[in-house]
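Engineer: sequence plus predicted model, see below.
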Amino acid sequence: MQRKAYVPGVAALIAALLAGCTGGGALGGEPDDSKPGDTGGTTAAAEPGKYRTLPEPCGQVDRGTLDSMLPGIEEIPGEEQQERAYEGAPTVTYDTDRRVGCRWKVESSDATHHLLVDFERVVSYDNSVSDDTRATEVYSSKAQKADLAAPSGTPSAGAADEGGAEGSAPEPSDGAETGKGGGKGKGQDKGKGKGDAGGSASSASSGSPENGVTAPGLEPRILDDLGDEAFLDDALTTSGSATRHRTVTVVFRTSNVIVTVEYDEQPGRRTEIPDSKEMQEKAQELAGKLADGFSE
């Protein structure tokens, strides 16, 4: 008896199944929806920041400014020692492309002054977030650490923070305490926070400008016409058993760079209080010069 030829039909069926698999059909994997010229819908990367490098910090403050902000620097004995005081000391950083700074410290019979200049270049590692946007976030976190007085009677632009300065903020110059803390009365809360073991505070915490509390118009506030955005903080640290000292901090952002000027004065006599207005004017003048350097 002659056998029926089933083999050719089976072969044809197998061939059809194989064709369906390689073509991405229902029996195969995911269908191939790609089209000629299709880029896969990749989202365009966010714009990089304007600044790719940072200036050398110790060379950004001229001698005239140092003479004004660091009284006594001209009286330092010895030409070599005086020259080192003018040069300042670079701060320790792990990536000079991202952050650099410089400190100056001058002691005299009347007072000890510290000055810190810090440059931070912010880089976003998220392709969907620009460097400028990330820098704005970093700046805002710094501003929230200060009790800022909002302009034109609007609500406060910065929330008080009991925990002190943010970890990313520059450290106090040569161990000087910044005295930052929470509460509405800057001078009052600073005094209580730095009191002795018994919790006593000096008369500077009484709340009047004559006793060391920042006068109206000189309180921590948002600044206009300085970079893209800026603020000033003024912290007076007082206690019944230690010398009072004031720290004025000016922070501004220009594109993806955040600049911090920290100016501290500790009088030689415990009863003396650093002049808030004078210190603020000097710190703002230096910040303005640094901002002009970025616009050149």
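Structural biologist: Sure, I can see it.
Engineer: going by C-alpha atoms from here, please, whenever you check contacts or count neighbours.
Structural biologist: Noted.
Engineer: and the gap between the closest residue in space to residue 249 that isn't next to it in sequence and residue 101?
Structural biologist: Nearest residue to residue 249, sequence neighbours excluded (Cα to Cα, 6 or more residues apart in numbering): residue 262, at 4.4 Å. Going from residue 262 to residue 101 by Cα to Cα, to the nearest Å gives 11 Å.
Engineer: please compare the first structure with the one that follows:
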Amino acid sequence: MNRRNFLLKSLITGFGLGYSGNLLASAPNIADKRITILHTNDIHSRIDPFPNDGGRNANQGGLTKLANLVSQIRREENNILLLDAGDVFQGTPYFNFYGGELEFRMMSKIGFNASTIGNHEFDNGLKGIYDQLPHADFSHICSNYDFSDTILNGSILPYKVYRKGGLKIGVFGLGIELDGLVGRKNYENTKYLDPVAVANDMVAELKRKNCDLIICLSHLGYSYRSEKIDDLKLAAMVSGIDLIIGGHTHTFLDEPTVVKNPEGFETLVHQVGTGALRLGKVDFVFSKENKMKFAMAKSLTT
């Protein structure tokens, strides 16, 4: 059995450490509804755990360990969305050999629902993305990259609405500005659109679709000292995003940052580092009338 097929087969049983328990032992009211959001970012082709080299991440991380953790949580929770905030590609020789195929196939086995487009997804050009999409049994969502004049036209969704446990969850995605970060020949005629304006449009659209929960998959970065747009600025400027799942800056947060914008709306901003070292878990509880009551969240080590 070759290495690629062995890795995929191994996901059936899973490797790694166990999940220690629920954040919420049970809903406070029998009529309440609960949705669990699991999330990753900046996996960077980390299939196996980090090597046993004495470093701080030795024997940790990787999709094989993540698979085991997710599998155990699925036995505990009924309504789960598993989401990723981009930069699945690039970082280990697996990407050099397989171009992203192994990453997408393993994520499909684990049961990811959606991922956004990070800057490293462009490392093999637009055709590099296009050729690997058939291996992904999950959606790719990005709202502020206009691919209409490229080979990816129609392949990337601006948003998607999921139905789980009697709730409607709207998910949209935002990518970082490519100019100066990615070579022009790699993104070709992809147009970058202002993420704040797009986010406002997406929130309005998802509210029109009566979504109970609105999530942004962001590859903008957690925070910058400059005026460059980041997740914290986005949360402060756009009202109506319940959760921003971030990426790009490889920021390890033990729990989400709560941002209250001038209108009084509170957004959770979460990011869980890199290399599948951690898995974010956010539990939202709604009343039977689909009114959000509270949320609890943390990062779990894989």
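Structural biologist: Sure, I can see it. The shown structure was predicted, so the numbers you read here are calculated from the model rather than taken from an experiment.
Engineer: how alike are these chains, TM-score-wise?
Structural biologist: The TM-score (TM-score structural alignment, normalised by the length of the first structure) is 0.31; 160 aligned residues with a Cα RMSD of 6.7 Å.
Engineer: rewinding a little: contacts only, for the residue nearest to residue 249 of the first structure.
Structural biologist: Neighbouring residues of residue 262 of the first structure by Cα atoms under 8 Å, 6 or more residues apart in numbering: 114, 115, 116, 117, 247, 248, 249, 250, 283.
Engineer: what about the last one, how many neighbours?
Structural biologist: Pointing back at residue 283 of the first structure there. 22 (other Cα atoms under 10 Å).
Engineer: so which elements touch the helix or strand containing it?
Structural biologist: Secondary-structure assignment from DSSP states H and E places residue 283 of the first structure in helix 276-295. Contacting helix 276-295 of the first structure under the criterion 3 or more Cα pairs under 8 Å, 6 or more residues apart in numbering; DSSP states H and E are the following elements: helix 63-69, strand 245-254, strand 257-267.
Engineer: quick check: which of the ones you listed is nearest to residue 12 of the first structure?
Structural biologist: strand 257-267 (69.7 Å; Cα to Cα).
Engineer: okay, buried residues for the helix holding residue 283 of the first structure please.
Structural biologist: Buried residues in helix 276-295 of the first structure, defined by neighbour count with 16 or more other Cα atoms under 10 Å: 276, 279, 280, 282, 283, 284, 286, 287, 288, 290, 291.
Engineer: I'd like these laid out as JSON lines, including distance to residue 107 of the first structure.
Structural biologist: Output for the buried residues of helix 276-295 of the first structure, formatted as JSON lines (distance: Cα to Cα, whole Å):
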{"residue": "276", "distance to residue 107 of the first structure": "19"}
{"residue": "279", "distance to residue 107 of the first structure": "17"}
{"residue": "280", "distance to residue 107 of the first structure": "20"}
{"residue": "282", "distance to residue 107 of the first structure": "18"}
{"residue": "283", "distance to residue 107 of the first structure": "19"}
{"residue": "284", "distance to residue 107 of the first structure": "22"}
{"residue": "286", "distance to residue 107 of the first structure": "20"}
{"residue": "287", "distance to residue 107 of the first structure": "23"}
{"residue": "288", "distance to residue 107 of the first structure": "26"}
{"residue": "290", "distance to residue 107 of the first structure": "25"}
{"residue": "291", "distance to residue 107 of the first structure": "28"}
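Engineer: of those, closest to residue 18 of the first structure?
Structural biologist: Once Cα to Cα is applied, the member of the buried residues of helix 276-295 of the first structure that ends up nearest residue 18 of the first structure is residue 291, at 69.5 Å.
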